[in-house]
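S.K.: one predicted model, sequence on top.
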Amino acid sequence: MKKSKTLPRRSEIPAEYKWKLEDIYPSDAEWEKDVAKVKELIEEIKAKQGSLAQSGKQLLDALTLQDEISKVFEQIYVYARMRRDEDNTNATYQALTDRAASLGTQVSSATSYIQPEILAIPDEQLRQLQESEPGLDHYRFLLEEITRQKPHTLSAQEEAILAEVSEVSSAPSTIFGMLNNADIRFPMITDEQGEEVELTKGRYIQFLESKDRRVRKEAFEALYKTYGKHKNTIAATLTSSVKRDVFYARVRKYPSALRAALFGDNIDPSVYDNLIATIREHLPLMHRYIRLRKKMLQLDELHMYDLYVPIVKEVEMTIPYEEAVATITEALRPLGDEYGQVLKKGFTSGWIDVYENQGKTSGAYSWGAYTTHPYVLMNYQENLNNMFTLAHEMGHALHSYFSDTTQPYTYAQYRIFVAEVASTVNESLLMHHLLETTTDKQQRMYLLNYYLERFRGTVFRQTMFAEFEKLIHEQVEAGEALTAESLSSAYRDLNVAYHGSDVLVDSEVDLEWARIPHFYNNFYVYKYATGFSAATSLYKQIVEEGAPAVERYLGFLKSGGSDYPINLLKRAGVDMTSTEPIREALAVFDDLLSEMETLADEKA
């Protein structure tokens, strides 16, 4: 599409570059009909409260009706929200989104009795109900998952008390969010052109990528000096958040906060510990990469503010959307004809909203409802990063497509633990294709560095975060106090260990813990590292084994949430209870790094 100096209005975007939300609802009037339908179904399910233990049929009817309500409501909400995302200034769809959210609250309230009521049924009685009603076979895994929660579910009165305090318990995250996003103001710094500009969180990484080292240093010091002024307050919010995690774990009779956090996905703590131990063992690889960075930047002393500046001169790669589609299609050919046919359908049948327009939601995502195909929102710019983003989001989309078309609604939704696997496999295959077809050395170095940075940020950095989380939770569980000083000391030790002796670990970075919002969502970041490792292992199998690995991988995509994530990955050929997938991913990193080192020596 031809570029313009100003953003086009929605109406000016050609139809072939817009998604077809008419596939969800042909008109807003049809949407209104489903809203009315859900309101009727809400009254039906309310009437079933107190009856679930009476017979297998009563239990089946309630679960079936819950699925029906959820399925229709999902369609309602997705349509309204995605219409709003097309143009957030459109008052019609602002209103529809608000109404959909309000309806969601009503649905949640009306169905909230179901799980507690099932948990209140004695095990033997629940077994008899299942045996008496063959239709409940469909819900066997769901009921198993609900009853698995029983040892950690309290009495109705105690659960009611915990529900009442949930808003209070979210205070640490809320307070940090307000401080971090609303109240903190950063100073002005001088940019590359000598202009005074305000430092913001959004601009920070851009400044760290500056070729002007003075700009990098000034932004780095200004950011952490600002956080330093609030370090005791932020230490208090983080401490309160950790204490909340420990409190809930103890009240619900988990042996630790880590165990409580992993219980939902049925993940053994050894998976978490294996990740940290294996990355620790392979830190010399990270140190080699840091050493190469220092060498290629030609610095006598590498500082923490030198870790984001590109070490390869940027290669001008203008990639129009149609070229990106063609390249991705070719890169994903190893996934076979079945995958390729669906991918083609996604590119040609109104799944993707391609270009930016006035009022459109920024960024990129893949989303959709079970009843229709998935969708992808893009704001496509003609560069390498956007081509990778498109491949990434189509990985999510095809995972959803295969899951939704294979699994019943009950088990279609895959869990967060495996959510990034399909998207990262696509990125890995795209990178493999580009490296296989690129002959220009400068372009090749640029691609290698792009991939190595993905490893550094997703595997090494997220594992360092995971280790920090584990450490501070264990300290609270042992009755130790967390202070700004103790948090900074622990964080510094990790930075020294992970980055090695070729970087000078500036004292400012000791405060980095104070600006990471993920630490308020406990034991979450490790999933980035495990997902990337699993995807890299699968990608290697697909490239090296061919058809057998592809068949296993498609089986994984089609499995949705029909089993626990560890089991689904095992069947695909990746055992995350072992260290092997992590080692395989790090072997890929080693190979890429070795080639980068060779090319750097040749260039020198």
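M.R.: Happy to help now that I have it. Quantities reported herein were computed from a predicted structural model and do not represent experimental measurements.

S.K.: rest of the way, CA atoms for contacts and neighbours
M.R.: Will do.

S.K.: need the nearest residue in space to the spatially most central residue of the chain, chain neighbours excluded.
M.R.: Within the chain, the residue whose C-alpha comes closest to the C-alpha centroid is E420; the distance, by Cα atoms, centre = their mean, is 6.3 Å. Distance criterion Cα to Cα, 6 or more residues apart in numbering; nearest residue to E420, sequence neighbours excluded, is G531 at 5.8 Å.

S.K.: that neighbour: what's it in contact with?
M.R.: Going by Cα atoms under 8 Å, 6 or more residues apart in numbering, G531 touches 417-421.

S.K.: now with 7 Å, please.
M.R.: Taking Cα atoms under 7 Å, 6 or more residues apart in numbering as the definition of contact, the neighbours of G531 are 417-418, 420-421.

S.K.: which PyMOL command selects the buried ones in these?
M.R.: Command for PyMOL, covering only those of these found buried under the criterion 16 or more other Cα atoms under 10 Å:
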select buried, resi 417+418+420+421
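
S.K.: wait, a helix at Q413?
M.R.: No. With DSSP: H, G, I helix; E, B strand; the rest coil as the criterion, Q413 is assigned coil and is not in a helix.

S.K.: residues near it, how many?
M.R.: Neighbours of Q413 under the rule other Cα atoms under 10 Å: 19.

S.K.: may I ask you to confirm that it is in contact with G561?
M.R.: Yes. The pair Q413 / G561 is scored as a contact, 5.3 Å apart, by Cα atoms under 7 Å.

S.K.: circling back: so the residue nearest to E420: helix, strand or coil?
M.R.: Secondary structure of G531, reduced to three states by three-state DSSP: helix.

S.K.: could you check how far it is from P565?
M.R.: When distance is defined by Cα to Cα, to the nearest Å, G531 is 11 Å away from P565.

S.K.: what sits in contact with each of these two?
M.R.: Listed contacts common to G531 and P565 are 417-418; contacts here mean Cα under 7 Å, 6+ apart.

S.K.: in space, what's closest to N232 - neighbours in sequence excluded?
M.R.: What sits nearest to N232 in space, not counting adjacent residues and going by Cα to Cα, 6+ apart, is A484, at 5.6 Å.

S.K.: dropping in the other structure now:
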Amino acid sequence: MGDEKNGILEREEIDAKYKWDLESMYANDELWEEDFKKAQGLAEKVTEYKGRTVESSATLLEVLKLRDELFRLTENVVVYARMRSDEDSRKSTYQALADRGMSLAAQIEEKASFIIPEILLLDESDLKKYLEEEEGLKIYAHYLEKAFGKKEHILSKEEEALLAQMGEVANSPENVFSMLNDADIKFPIIKDENNNDVEITHGNFIPLMESKDRRVRRDAFEGVYHTYKELENTFAATLNGCVKKNIFYAKARKYSSSIEASLDQNNIPVSVYDNLVESVNNNLDAMHKYMEIRKKALGLDELHMYDLYTPIVKDVNIKVPFEEAKDMVAKGLEPLGEDYIKTLKEGFSTRWIDVYENRGKRSGAYSSGTYDSKPFVLLNYHETLDNIFTTAHEMGHSMHSYFSKTTQPYIYGGYSIFLAEIASTTNECLLMDYMLKNVKDDNEKLYLLNHYLEQFRTTVYRQTMFAEFERDIHRYVENGGALTASYLNDTYKKLNEKYYGKEMIVDDEIASEWARIPHFYYNYYVFQYSTGFSSAVSLSQQILKDGEDAVDRYIGFLKSGDSDYPINVLKKAGVDMTTSEPVDSALKLFGQLVDEMSKLI
């Protein structure tokens, strides 16, 4: 496995042990159909409580338990269908199942939409009384407190039902983008280092950009971005639709801006977002210095955007088969203790992971699953150093999910998006520490140092650049602007020029990069990569320095799920994101690493 010279495999050609075990969710599609119908039935049962949600504490408990049962079942139906569709987006059977799953979710959202508005008809004193007299409600105390915190943004039952009906239509921009980007787009064939034909795919684009052969890098870069350029008006229309959707929901819920509406879902002050952008903008000097080092190390007269991914150290070519990558990840995460490692290895051996790229498979990597399923991971594993870290990263998500759902009841079994990138990145930081400590060769050490700096560049700087772009385009539309392809290209190119500095030739092609970023459809998601990375740097340092106490706090963090506000969950683990300290100290470390590399080059 993993030999890419023969081109991309069909899914049937891949060994079962390298494919995720979705059969453990539904052994066949007939069982999925049964749950689909059962969910429809439960949805009807929920509507019978309309108008009586808070008639007594016992009724309120019945409604909340029934809602949990319905949502839990629906998640299984939706997630299974989506993951099946992601295995091969050319299969119309699973596209249809995924569409039906999304339709079902929207219908159920609509049918259950009366619950929160009816709960909010209670006075807080009545709610307190209900919590005292009905023991079973105590588990919902935090959930109910959060709902009351959003009282001014919850609409009438009729308006909430109308918004819920909009769900399917509102997802259209993202769905169109996904189909265009994953199924329909076709990149050109270029020559690799050995002059063999290779078709560019989402999965091999970054490995091609890491090539030591500059001609290969340039051809891959131009091949991808010229393709996006040809479709830029369509991509601009889908992104414009998504931004307008976010603004519509913010206005409907009486928020002053789309960013406030998005962040308020997790009780995050907008100042956390703005402080991040400001902190990174104040620390661009270190990034510009890093670009100078890269230019010097590569021996180039001009540094171009297609020179960003190739390793600075020319003589090292770390190629790691997946079986070795698993062992390496497990060794790197040993500081997290025996329980963590035992579960991690169980995940490796019981088919949590869909490992290799196949034709039609969704690009990239993610962790998914439900409260009842294994915490699955989708990879497109190529034998690069970057992919070892991707494995550690996605398993960090899945381990977080595992600890949350095995500790918390369903209502708190997930975790806030604000916390979503922390466990994954802590894994990467610990793995990097392990590799740097155990490396024997100076060149390899320099290679790893370069990789760590790349993590900072791509996770703190690049994601903050994305966050700034996202904030700016929403503001532009909120102030009456229209997102044309030329506006998006111009805005995006200027940001690249600011972030990478005068040593970088910011090629015209990069102006179209916004078109290939799925995260711009996730409603202010990307800033959390940067805050998450900063938190992870802090947590990993605490784990390595303080040992058992820090590990206990950290495992407590993984087990907390959604049982408290994310800022509080993180504070208990030892990181306070209401201050600029975590971001500032991460950027300070970046500056130190840049200086260290400067001496070694």
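M.R.: Looks like it arrived, so ask away. Just so it is clear, the model here is predicted, and its values are computed rather than measured.

S.K.: rewinding a little: got the contacts of G531 of the first structure as CSV, with secondary structure and distance to E144 of the first structure columns?
M.R.: Compiled in CSV, the contacts of G531 of the first structure are given as follows (DSSP: H, G, I helix; E, B strand; the rest coil; distance: Cα to Cα, whole Å):
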residue, secondary structure, distance to E144 of the first structure
F417, helix, 19
V418, helix, 20
E420, coil, 26
V421, helix, 26
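
S.K.: stretch 273-282 of the second structure vs the first structure, average offset?
M.R.: Overlaying the first structure shows stretch 273-282 of the second structure at a mean distance of 1.0 Å from the equivalent residues (mean Cα distance after the TM-score superposition for the first structure).

S.K.: what comes up buried for that stretch?
M.R.: Within stretch 273-282 of the second structure, the residues that qualify as buried by neighbour count (16+ other Cα under 10 Å) are 273, 276-277, 279-280.

S.K.: what of stretch 361-376 of the first structure?
M.R.: Taking 16+ other Cα under 10 Å as the criterion, stretch 361-376 of the first structure shows 361, 364-370, 373-376 as buried.

S.K.: please enumerate the strands of the stretch 151-300 of the second structure.
M.R.: Remark: strands of the stretch 151-300 of the second structure, listed N- to C-terminal, are 189-191, 197-199; assignment by DSSP state E, counting those that start in this stretch.

S.K.: which one of those lies nearest to M504 of the second structure?
M.R.: When the strands of the stretch 151-300 of the second structure are compared for distance to M504 of the second structure using Cα to Cα, the nearest one is strand 189-191, at 25.0 Å.

S.K.: circling back to that earlier point, distance to M178 of the first structure and secondary structure added to the buried residues of stretch 361-376 of the first structure, as JSON lines?
M.R.: As requested, these are arranged in JSON lines below (distance: Cα to Cα, whole Å; DSSP: H, G, I helix; E, B strand; the rest coil):
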{"residue": "T361", "distance to M178 of the first structure": "22", "secondary structure": "coil"}
{"residue": "A364", "distance to M178 of the first structure": "25", "secondary structure": "coil"}
{"residue": "Y365", "distance to M178 of the first structure": "25", "secondary structure": "strand"}
{"residue": "S366", "distance to M178 of the first structure": "28", "secondary structure": "strand"}
{"residue": "W367", "distance to M178 of the first structure": "28", "secondary structure": "strand"}
{"residue": "G368", "distance to M178 of the first structure": "31", "secondary structure": "coil"}
{"residue": "A369", "distance to M178 of the first structure": "32", "secondary structure": "coil"}
{"residue": "Y370", "distance to M178 of the first structure": "35", "secondary structure": "coil"}
{"residue": "H373", "distance to M178 of the first structure": "37", "secondary structure": "coil"}
{"residue": "P374", "distance to M178 of the first structure": "34", "secondary structure": "coil"}
{"residue": "Y375", "distance to M178 of the first structure": "32", "secondary structure": "strand"}
{"residue": "V376", "distance to M178 of the first structure": "31", "secondary structure": "strand"}
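
S.K.: quickly find the element holding the closest residue to W513 of the first structure other than its chain neighbours.
M.R.: If you skip the residues right next to it in sequence, W513 of the first structure has Y491 as its closest partner in space, 7.0 Å away by Cα to Cα, 6+ apart. Here Y491 of the first structure sits within helix 484-499, counting by DSSP states H and E.

S.K.: follow-up on the earlier one: can you tell me which of the strands of the stretch 151-300 of the second structure comes nearest to R82 of the second structure?
M.R.: When these are ranked by proximity to R82 of the second structure, the top entry is strand 197-199, at 26.3 Å, counting by Cα to Cα.

S.K.: quick one: contacts of that closest one?
M.R.: Here strand 197-199 of the second structure makes contact (Cα under 7 Å, 6+ apart) with 187-192.

S.K.: at 10 Å what do you get?
M.R.: 4-8, 186-192, 204-205, 208, 220, 223 (Cα atoms under 10 Å, 6 or more residues apart in numbering).

S.K.: mind checking which of these are buried?
M.R.: 8, 186-188, 190, 192, 204-205, 208, 220, 223.

S.K.: format the residues you listed as JSON lines; extra columns: distance to E230 of the second structure.
M.R.: Listed next are these as JSON lines, based on distance: Cα to Cα, whole Å:
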{"residue": "I8", "distance to E230 of the second structure": "25"}
{"residue": "K186", "distance to E230 of the second structure": "11"}
{"residue": "F187", "distance to E230 of the second structure": "11"}
{"residue": "P188", "distance to E230 of the second structure": "13"}
{"residue": "I190", "distance to E230 of the second structure": "18"}
{"residue": "D192", "distance to E230 of the second structure": "24"}
{"residue": "N204", "distance to E230 of the second structure": "21"}
{"residue": "F205", "distance to E230 of the second structure": "18"}
{"residue": "L208", "distance to E230 of the second structure": "21"}
{"residue": "A220", "distance to E230 of the second structure": "16"}
{"residue": "G223", "distance to E230 of the second structure": "11"}
